[in-house]
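*Asks:* need a structure here:
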Amino acid sequence: MIRLKRTHIDDQDFKDLVVSLNAELKTLDGEDHAFYQQFNGTKSLDHVLIAYVNDDPMACGALRSRNYKTMEIKRMFTASEARGQGLASIILHGLELWSKELGYLNCVLETGKRQKPAIELYKSQGYHQIPNYAPYIDVANSVCFGKEL
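*Replies:* The predicted model follows:
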């Protein structure tokens, strides 16, 4: 059974998932990891969503307001043992719904070009590539996406 929990950055399950996410990104990003890590802190995140499978935290995502009409999706992650179950799509839809409930009109996000499964996920969920926004302008490994809600 899958259960979603709306929470905050101090949630221990979220913190644990972010540790796993950061470890995976360190491998994927290689030499670029230190650069990206500076933008992946959790202090500026406004809302956190966690997916539980049989009461185990298996996926997460978070939101932060970029401006009065746009939310940025951050810290999307699914534990390796839970991949292929659609949890990333469930988290993404949950974050979009939460954004709409809060009155936002758009969502944007950044991912690395080496993260091909993430890129495919976002495209399959109606996201289109947009120009890289700050702080990712002119960052060769970054690709940004957006979606009207």
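
*Asks:* going forward, measure contacts between C-alpha atoms and count neighbours the same way
*Replies:* OK.

*Asks:* This protein: strands as residue ranges?
*Replies:* Assigned by DSSP state E, the chain shows strands spanning 2-7, 47-53, 56-65, 70-78, 106-112, 128-130, 142-148.

*Asks:* hang on, residue 4 packs against residue 51?
*Replies:* Yes - checked against CA atoms under 8 Å, the pair residue 4 and residue 51 is within contact range at 4.6 Å.

*Asks:* please give me the structure for this one as well, since I'd like to look at both together:
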Amino acid sequence: MLQIAFESPDQPEIISLIADLDAYQLSLYPPESVYALDLQTLLQPHVKFAVARDAANAIVGCAALVLTPAYGEVKRMYVKPEVRGLGAAKKLMALLEQAARDEGCPLMTLETGPSQPEAIALYQRQGFERCGPFGDYRDDPLSVFMQKSLR
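*Replies:* From the prediction side, this is the model:
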């Protein structure tokens, strides 16, 4: 049984999970194509940080929603490999989408990479469609940009 809730990212178990995510991203892409948010950014009031915990209360996944006036961007989506396929990512995305809707966000966006076909498939199942770069992103062959209208 998974529990999904918003929590502070400033916890040792979460910091360790984010380090795993960084190592994973850097195994797939060069550093200049990894658009990671640091802990200080994740602690800002316009960022909602969601955590997935297993039945033993261990943290097994996380995702963040960065709210701007124009959109909410999904960042730091990660589920430990050993618990993938149990619905954690889908539940994390549902919580982020509800938070975006609660804030009146018209659009959800995200950036992922072509070396993560499972992630792209998950986002497509959640209603996201490919789009061009948004915000401060530049066109990058190692980036896949996606969006979902909440209207």
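
*Asks:* The strands of structure 1 into TSV, with extra columns for mean neighbour count and distance to residue 88 of structure 1?
*Replies:* Converted to TSV, the strands of structure 1 look like this (neighbours: other CA atoms under 10 Å; distance: least, CA to CA, whole Å):
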stretch	mean neighbour count	distance to residue 88 of structure 1
strand 2-7	14	12
strand 47-53	22	9
strand 56-65	23	7
strand 70-78	23	6
strand 106-112	20	14
strand 128-130	15	17
strand 142-148	19	16
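
*Asks:* can I get these in TSV with distance to residue 27 of structure 1?
*Replies:* As requested, the strands of structure 1 are exported to TSV (distance: least, CA to CA, whole Å):
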stretch	distance to residue 27 of structure 1
strand 2-7	28
strand 47-53	23
strand 56-65	19
strand 70-78	14
strand 106-112	12
strand 128-130	24
strand 142-148	16
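
*Asks:* Residue 96 of structure 1 is nearest to which of those?
*Replies:* When those are compared by CA to CA, strand 106-112 sits nearest residue 96 of structure 1, at 7.1 Å.

*Asks:* equivalent range in structure 2 for that closest one?
*Replies:* Mapping strand 106-112 of structure 1 onto structure 2 (TM-score structural alignment) gives residues 107-113.

*Asks:* Could you count how many residues lie near residue 34 of structure 2?
*Replies:* Using other CA atoms under 10 Å, residue 34 of structure 2 has 17 neighbouring residues.

*Asks:* ok, so what distance separates residue 73 of structure 2 from residue 147 of structure 2?
*Replies:* 9 Å (CA to CA, to the nearest Å).

*Asks:* For those two, list the residues in contact with both.
*Replies:* Taking CA atoms under 8 Å, 6 or more residues apart in numbering as the contact rule, residue 73 of structure 2 and residue 147 both touch 108-110.

*Asks:* for the residues you listed, which one is nearest residue 33 of structure 2?
*Replies:* Nearest to residue 33 of structure 2 among these, with distances taken as CA to CA, is residue 110, at 14.0 Å.
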